[in-house]
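[1] Any chance you could fold what I've pasted below:
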Amino acid sequence: MRAAIYFTPSKNDPLTLRAAEWLGRDAFDDRIVRDPDPKIDVLVSEPVRYGFHATLKAPFRLADGTTLNDLDRELAAFAQRTQAVALGTLAVTRLDSFFALTVQTAHPRLLQFEEAIRITFEPFRAPLTEQEAARRNPQNLSERQKANLSRWGYPYVGQDFRFHMTLTNSIVDEDEAAQVAKRLHSQFNPILETPVVIDALALFVELEPRAPFYVHSRHPLQSGMPSQGLEP
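    Below is the predicted model of the structure:
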């Protein structure tokens, strides 16, 4: 079993509904929400398994002596003392070779938020195995990302953290990428004028290797003006 700490909007949020329609699956109840569409399904085989989300602490096996209930309780307590993070509007973006929804402006507090989550929940993470580390293709990482992988089990933290909500697999063909971009803009642009707020933290769970992740729990953050800092 692996757990992950993600942001995902509420089950009935228009963004969640649009994303589930695109991916074909609702991670809240592990429900298929549309008929198979080979042209889309081949594009979303990885993001559909993880569910619609933004990574805040990447999937990890639980450390010895910890349980899912322990993690869930600590996540609930963290959410109760942490304020929501306003992101502004999102946009369909091509990151490297895949498409995602991303923030349009820099948010220093978002980096503080990621850091606080990463540090607070590190005691729950079991060390990576050699096989798990190898799957991150360390030969393609920068030295800082390799150090992140060794220290935190994930290369894209701290200065390398990028808020994104993945929508496709890697797409290397430029003509295909242009066609996919048009479909994504058509799917998401009607709702992207609405600002997004990280208003809750979700605990996602993968029961066994390659099983789909599902929403185990979702804990609301405190509303109101952002605080000046976050204490892990």
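[2] make it CA atoms for all contacts and neighbour counts henceforth
    Will do.
[3] tell me which element residue 9 falls in.
    Per DSSP states H and E, residue 9 falls between elements, in no helix or strand.
[4] That one: neighbouring residues, count only.
    22 (other Cα atoms under 10 Å).
[5] Second chain to compare with the first, below:
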Amino acid sequence: MTATPPRYAIYFAPSADSALWRFGSGALGYDAITGGDLPHAVPPGCEGLDWAALTAEPRRYGFHATLKAPFELSDGRSEGALRAFARNYVAGRAPVELAGLAVNALGHFVALTPAEPSEALQHFAFDVVQAFEPFRAPLSEADLARRLQSPLTPAHRAYLEAFGYPYVGDAFRFHMTLTGALPQDLISPVKTALSSAHAQAVPPGEVVLDRIAIFKQADRASRFTLLDSLPFG
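    Below is the predicted model of the structure:
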């Protein structure tokens, strides 16, 4: 089998010592810092479910919010250059404050989303997409075909062609995924259970996006792991 090149992603991932990181990583059963499994923090009321199966897809990526979706490096770009650029990028950047996070259902999966809309967050996310674009190799035919399996609006299609991902710019929605796609009858009870668990585990109040993270996937069969966590300023 031909080896696939590594992929990188620019995420928001909270600091490793935060309650938010512990909650999200526990829900997924995976620590992207160590690359190892964690005991699943199954929310009360969901003990009878196959929680490992319900979280298998997001576990591959680690707990995060996508800013720039996974990409292979473009010709002439190296991992070292990407990391150096990221360090320079965060040097003069100010944090983005959110009015908290809430557990919501997005279609068939459950995720943490901002409690209130944030124009600053939208601008920041699109700035990341554009700033790191020179490092992104064009999508392969297979990756493009996979993306086109989802119904896309003309605007989504334009974003896909320009940035390799359809959900950027005004189509971006900040979310930190907690489950994979759920059967219809499980969406509401799992959302309720995770909402209660989140309220108990993470102190209420503002969430500050004070860093970006570079995650790396060694090959397409591997999970993503944290390469760098880069605080702003």
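[6] how many other residues sit next to the aligned partner of residue 89 of structure 1 in structure 2?
    Here residue 89 of structure 1 is matched to residue 100 in structure 2, going by TM-score structural alignment. For residue 100 of structure 2, the count of nearby residues is 16 (other Cα under 10 Å).
[7] cool, and residue 189 of structure 2?
    By other Cα under 10 Å, neighbour count at residue 189 of structure 2 equals 12.
[8] State the three-state secondary structure for it.
    helix (DSSP: H, G, I helix; E, B strand; the rest coil).
[9] re earlier: could you measure the nearest residue to the match of residue 89 of structure 1 once chain neighbours are set aside against residue 157 of structure 2, distance?
    Distances taken as Cα to Cα, 6 or more residues apart in numbering place residue 206 nearest to residue 100 of structure 2, at 4.6 Å, with adjacent residues excluded. As judged by Cα to Cα, to the nearest Å, residue 206 of structure 2 and residue 157 of structure 2 stand 34 Å apart.
[10] Comparing those two, which shows the higher neighbour count?
    Comparing residue 206 of structure 2 with residue 157 by neighbour count (other Cα under 10 Å), the higher total belongs to residue 157, at 18 against 13.
[11] so where does the more buried one fall, helix or strand?
    With DSSP H and E as criterion, residue 157 of structure 2 is part of helix 154-163.
[12] Contacts for the helix or strand just after that helix, please.
    Downstream of helix 154-163 of structure 2, the first helix or strand assigned by DSSP H and E is strand 176-177. Strand 176-177 of structure 2 is contacted from outside by 58, 63, 64, 65, 66, 109, 110, 111, 112, 113, using Cα atoms under 8 Å, 6 or more residues apart in numbering.
[13] repeat that for 10 Å
    11-13, 24, 27-28, 55, 57-59, 61-66, 101, 103-106, 109-114 (Cα atoms under 10 Å, 6 or more residues apart in numbering).
[14] Also stretch 25-37 of structure 1?
    8, 10-12, 16-17, 19-24, 47-53, 204, 212-218.
[15] Tell me the residue in structure 2 aligned with residue 20 of structure 1.
    Residue 20 of structure 1 maps onto residue 25 in structure 2, by TM-score structural alignment.
[16] Tell me the secondary structure at its match.
    Going by three-state DSSP: residue 25 of structure 2 is helix.
[17] ok, now which ones touch it?
    Per Cα under 10 Å, 6+ apart, neighbours of residue 25 of structure 2: 16, 19, 31-33, 37-41, 59, 62-64, 178.
[18] Show the buried residues in the contacts of strand 176-177 of structure 2.
    For those, a burial check counting by 16 or more other Cα atoms under 10 Å picks out 11-13, 24, 27-28, 55, 57-59, 61-66, 101, 103-105, 109-114.
[19] and residue 41 of structure 2, that one's in a helix?
    No: secondary structure assignment (three-state DSSP) places residue 41 of structure 2 in coil, not in a helix.
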